[in-house]
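K.L.:
Please work out how this folds:
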Amino acid sequence: MKPDHEVVIVGAGFSGLCVGIRLRRAGMRDFVILDAAPGVGGVWHHNTYPGVAVDIPSATYCYSFEPNPRWSRAFAPGAEVRAYAEHCADKYRLRPHLRLNTRVEGAGFDETADLWRVRTSAGEVTARFLVCAVGPLDQPRDPDIPGLDGFAGKVVHTARWDHGHDLTGERVAVIGTGASGLQVIPEIAGRAARLHVYQRTPIWVFPKVDFAVPRGVRRAFGLFPPLQRLVRLVTTAASEVVMVLGIVHYSKVPFLVRAAEAVCRAHLRRQVPDRALRRRLTPSYGFGCKRPSFSNRYLPTFARDDVELVTDPIEKITPRGIVTADGAEREIDTLVLATGFRILEPGATPPFPVVGPGGVELGAFWDRERYQSYEGLAVPQMPNFWLMNGPYTVTGASWFSIIEAGTTHIVRCLAEARRRRAVRVVVRQGPHDAFTADMRRRMKGTILGQPSCAGSRSYYFDRHGDSPYVRPQSGFHVWRRSRTFDLDDYAYTPGGRS
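P.N.:
Predicted coordinates:
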């Protein structure tokens, strides 16, 4: 049976766009990119809350082959990131391949025809190969708090912001003080009549060296792209030093983590004079156990008279407000959920049911047998399938470096399948098991393997106590492996029979 397409890509964020770009460059034009949203950009299409911006330097936040000289600030606002995604879709002629407003509801492997049957809101699509390029920050998580559904006021999640709702003069509560909360809380303060921030776990906050990029610098980047590539290399290297040397190789250089903590504590002291308030904003877990961030506005917000930091546990939500464990009820008009995303759990990784040979559903398999993969992309149970941003993917390098490495791996496999006229490609059990065992062994020497992470409540960890969100290797190693892994780590079956 001839499938509708050679490749189906699920997700039109930067991962899916990169796969499409690389496929076109490799001469593979028979592919479609499916996405439930009406536009490209993935998490940047959905996240439009006030203050949304990248939390790494802008120079690092772009494809290496498509530097963006138009960033207006050192930390680009979300609208510019969305515009960059649209620009890439246009420049690399991906529009004819896009199928937007098309939600993928599930996928099953047809063992007789050696192809994937992808169920969508617009009907079934078949493909020889399936690439799930839905990013990890895709499915908003609502907190498991009694009474949430019965709240009579307005409820809005940061990942699905309602721009038609005006917070001016309202009593507002924000639940969550992670990366999204850190950005949106200063924007709400001053507009709301009263703001209550419910904090379960404090966040490590670096000073943010943010500034408007001078027009002359942007012009120089546009005229001489190697200059911007140099800046990208420098900012990426800085990220590697902190995130890889300090966190991944913590057991060898623990002083780097201590130095990062010292910088964050000094920043907190400068911005929050009140000692008691400072104690409540100081993390009790080690730096790197949970995603840190940058801000110059977040910490001072809690010194405002119209802002209250609430650290008592939430007991329930009533139709009128929030009740904490001390019995106090704070009445509010709007509830903002800055509670992040579902990541390492069934229904999130992967984000839809993926059923392979023998009826094995990937999410259920991982939940039962622990998260595992080959190079963060493939598993023996799923032929002709790759999952971008799978277990053991994220390292300290630029997110775009991670995307490009994964795409290089996948396109190499697809090119080899063409060369061998294979209709079934699947990673062998031995290389898969060796990679997974190596990742788990290396993880023991990272900050994530230390007792200091016990109270972090980080999405890096799953219910088994593993931390498969992170790949304990350098970005350079991941880049090199994507270009040098043994193609015979996969089995190739020609002729439609396994």
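
K.L.:
Please make it C-alpha for all contacts and neighbour counts, starting now.
P.N.:
Noted.

K.L.:
for the strand or helix carrying residue 228, packing partners?
P.N.:
In this structure, residue 228 sits in helix 225-240 according to DSSP states H and E. For helix 225-240, the packing partners by 3 or more C-alpha pairs under 8 Å, 6 or more residues apart in numbering; DSSP states H and E come out as helix 215-223.

K.L.:
Now do the helix ranked longest in the chain: which elements does it pack against?
P.N.:
If you go by DSSP state H, the chain has its longest helix at helix 399-419. Applying 3+ C-alpha pairs under 8 Å, 6+ apart, we find helix 399-419 packed against helix 14-25, strand 422-427, helix 475-484.

K.L.:
in the following helix or strand past the helix holding residue 228, what counts as buried?
P.N.:
Scanning forward in sequence from helix 225-240 by DSSP H and E, the next helix or strand is helix 254-271. Buried residues in helix 254-271, counting neighbours by 16 or more other C-alpha atoms under 10 Å, are found at 256-257, 260-261, 264-265, 267-268, 271.

K.L.:
Switch those residues over to TSV; also include distance to residue 155.
P.N.:
As requested, the buried residues of helix 254-271 are arranged in TSV below (distance: C-alpha to C-alpha, whole Å):
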residue	distance to residue 155
256	41
257	38
260	36
261	35
264	32
265	33
267	33
268	31
271	30
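
K.L.:
Residue 396: neighbouring residues, count only.
P.N.:
By the criterion of other C-alpha atoms under 10 Å, residue 396 has 27 neighbours.

K.L.:
Who are the contact partners of it?
P.N.:
Contact analysis of residue 396 by C-alpha atoms under 8 Å, 6 or more residues apart in numbering lists 239-240, 242-244, 474-475.

K.L.:
For the comparison step, fold the sequence that follows:
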Amino acid sequence: MTELDVAIVGAGFAGLGLGIRLKRQGVSSFLIFERANAVGGTWRDNTYPGVACDVPSHLYSWSFRPNPRWSSFFSGGAEIRDYLEAGANEEGLGDHLRLGTDVQAMTWDDPRSRWELRTSRGTFTARTLVLACGRLTEPRIPDVPGLDTFHGPMFHAARWDHDAELSGKRVAVVGSGASAIQLVPRLAEVARELVVLQRSAPYVIPRDEHQYTEDEQEHFAHDPERMARLRSTLFWTAEEAFAQRAGVPEAVEAARHRALDHLATQVPDLGLRAKLTPHYEIGCKRVLISSEYYPALTRPTVSVEASALAAVTGNTLVTANGAEHDVDAVVFATGFHAAQQPYARIVRGVGGELLAQHWAGGMTAYASTVVSGFPNLFVVNGPNAGLGHNSAIYMIETQLDYILGALDHLEADPDLVLDVTRQAEDEYTALIDELAATTVWMTGGCESWYRDGRTGRLTLLWPGYAHTFREHNGTFSMDPFSLSPSTPSRLTTT
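P.N.:
From the prediction side, this is the model:
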């Protein structure tokens, strides 16, 4: 049995980022477990045509590893994957990676104060366990009758079948979210017929793309401060969008008009425009960025069915409104099991409690990172640690700072066990609910993957500005881990 100081599960932005920070600090007793055979997380898994990020490149990257050679304002998926692979290689993480290793169970051993990890490559113990598993890992396929009767390619966008021949075929895309608006324009170029099954119309705003010239890249390379200033400008510009999510009337109206003007400009046909007009408030669901999606839908070979998939009979797709579409291939762009994380079913804390049981009413964690009853466990990009308006990497780095602060305390006291009090977690959760109550995610009249379907709670997003998340959750404190009752400081969104 191999003994470690730190076990990290997941080799995406969070897991690799923590590994790099540990390596730079001289920590050697850590491993990063990854079930796939390569690093990269969601950017390894998603290889569909048109895959790209909708956060500016210089903001969607580690602050401690700036990249002067981004090719464009918004990076493509392959370029982001290359960035992550380069980070792992250049920072010397090779010996710390356990690729192709499926973690099958994670159990807290109370007598030894250690986590035991049972994996496909043996058993490991670790004083500290960090779940950096991501939230967009398990594709969601609609549970409709008859899927097994379909003859032809049928797959999720996140598991793209590169052997499937879609050129000249009748293709259906089920879904109209972030993946769909990127792949639909590419499929429209090759498919004989393309139908998009749209359960609800998204808000879409223009994608103001810019290709960085060699001169610009050289300037970034020779002037790191220039990159830092750009990153800061991009961050604070993105922060302005939270006013709309918070329900500030002027901000909501401006955002709505921008999206609807974009729709009107690109879709002159009134019937199609009506199908593509959302019937909820902007920001309630993810606001999408594309200047190609609407033009693709106006092609004569493309149609939009404003209804959800209800059944499959052979190669006929039946929608909830009774329409039928005969197709040769189906691509599901239907999102992921994000609110109920699969890893929660294999993590057992004090007394054998499953993390999934602890989260039966929706994911919770103090400081969005530590869970009562699960000592020396840290969750990155988990409960209320996402954003609907800014960069996820900023949030991840904030949590890494918190974890590194906790590891400093553990290193200073070999007998220390960090188990946050239930009171602290409950009070933090109550405050999250209070702050979320007036946001557009709760009042905008939609169903979204940001909320837990069992309770309706907002469990994926931080209901505030990104910088307030760092102010309140970026520095580790022993206070909520003390034996006496502790009260976390009150959060604000201003």
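
K.L.:
Now the equivalent of residue 269 of structure 1 over in structure 2. Nearest residue, chain neighbours left out?
P.N.:
Aligned by TM-score structural alignment, residue 269 of structure 1 pairs with residue 264 of structure 2. Nearest in space to residue 264 of structure 2, with sequence neighbours left out and distances taken as C-alpha to C-alpha, 6 or more residues apart in numbering, is residue 273 at 7.1 Å.

K.L.:
tell me which residues in stretch 149-156 of structure 1 are buried?
P.N.:
Residues of stretch 149-156 of structure 1 classed as buried by neighbour count (16+ other C-alpha under 10 Å): 151, 155-156.

K.L.:
Let me know the closest of those to residue 227 of structure 1.
P.N.:
Distances from residue 227 of structure 1 to the buried residues of stretch 149-156 of structure 1, taken as C-alpha to C-alpha, are shortest for residue 156 (41.7 Å).

K.L.:
ok, the closest one touching residue 162?
P.N.:
Yes: at 6.7 Å, residue 156 of structure 1 and residue 162 qualify as touching, with contact defined as C-alpha atoms under 8 Å.

K.L.:
So which residues of structure 1 form helices?
P.N.:
14-25, 43-46, 78-91, 179-188, 215-223, 225-240, 254-271, 275-280, 298-301, 362-369, 399-419, 429-443, 475-484.

K.L.:
right, and the ones you listed - which one's nearest residue 169 of structure 1?
P.N.:
Between residue 169 of structure 1 and the helices of structure 1, the shortest separation by C-alpha to C-alpha is 10.4 Å, and it involves helix 179-188.

K.L.:
Give me the neighbour count for the counterpart of residue 468 of structure 2 in structure 1.
P.N.:
The pairwise alignment with structure 1 assigns residue 468 of structure 2 to residue 477, based on TM-score structural alignment. By other C-alpha under 10 Å, 11 other residues sit near residue 477 of structure 1.

K.L.:
Kindly report the same for the one 5 residues further on.
P.N.:
Residue 482 of structure 1 has 20 neighbouring residues, counting by other C-alpha under 10 Å.

K.L.:
Ignoring the adjacent residues along the chain, who's closest to it?
P.N.:
Excluding the flanking residues, the one nearest residue 482 of structure 1 by C-alpha to C-alpha, 6+ apart is residue 409, at 4.9 Å.

K.L.:
okay, how far is it across stretch 299-314 of structure 2, tip to tip?
P.N.:
Using C-alpha to C-alpha, to the nearest Å, one end of stretch 299-314 of structure 2 lies 27 Å from the other.

K.L.:
Mind listing what's buried along it?
P.N.:
Buried, per 16+ other C-alpha under 10 Å, within stretch 299-314 of structure 2: 302-313.

K.L.:
right, and out of these, which lies closest to residue 384 of structure 2?
P.N.:
Residue 384 of structure 2 has its nearest neighbour among the buried residues of stretch 299-314 of structure 2 in residue 308, at 28.5 Å by C-alpha to C-alpha.

K.L.:
Any figure for the gap between the closest residue to that closest one other than its chain neighbours and residue 211 of structure 2?
P.N.:
Nearest residue to residue 308 of structure 2, sequence neighbours excluded (C-alpha to C-alpha, 6+ apart): residue 199, at 4.5 Å. For residue 199 of structure 2, the distance to residue 211 of structure 2 (C-alpha to C-alpha) stands at 34 Å.

K.L.:
do the same with residue 139 of structure 2
P.N.:
Separation of residue 139 of structure 2 from residue 211 of structure 2 (C-alpha to C-alpha): 32 Å.

K.L.:
and what of residue 474 of structure 2?
P.N.:
34 Å.

K.L.:
Also residue 105 of structure 2?
P.N.:
Counting by C-alpha to C-alpha - residue 105 of structure 2 and residue 211 of structure 2 are separated by 45 Å.

K.L.:
hang on, the earlier thing: for the residue nearest to residue 308 of structure 2, list the residues it contacts.
P.N.:
Residues in contact with residue 199 of structure 2 (C-alpha under 8 Å, 6+ apart) are 175-176, 306-309.

K.L.:
one step back: tell me the one among the buried residues of stretch 149-156 of structure 1 nearest to residue 66 of structure 1.
P.N.:
residue 156 (34.8 Å).

K.L.:
What is the nearest of the buried residues of helix 254-271 of structure 1 to residue 185 of structure 1?
P.N.:
residue 271 (15.6 Å).
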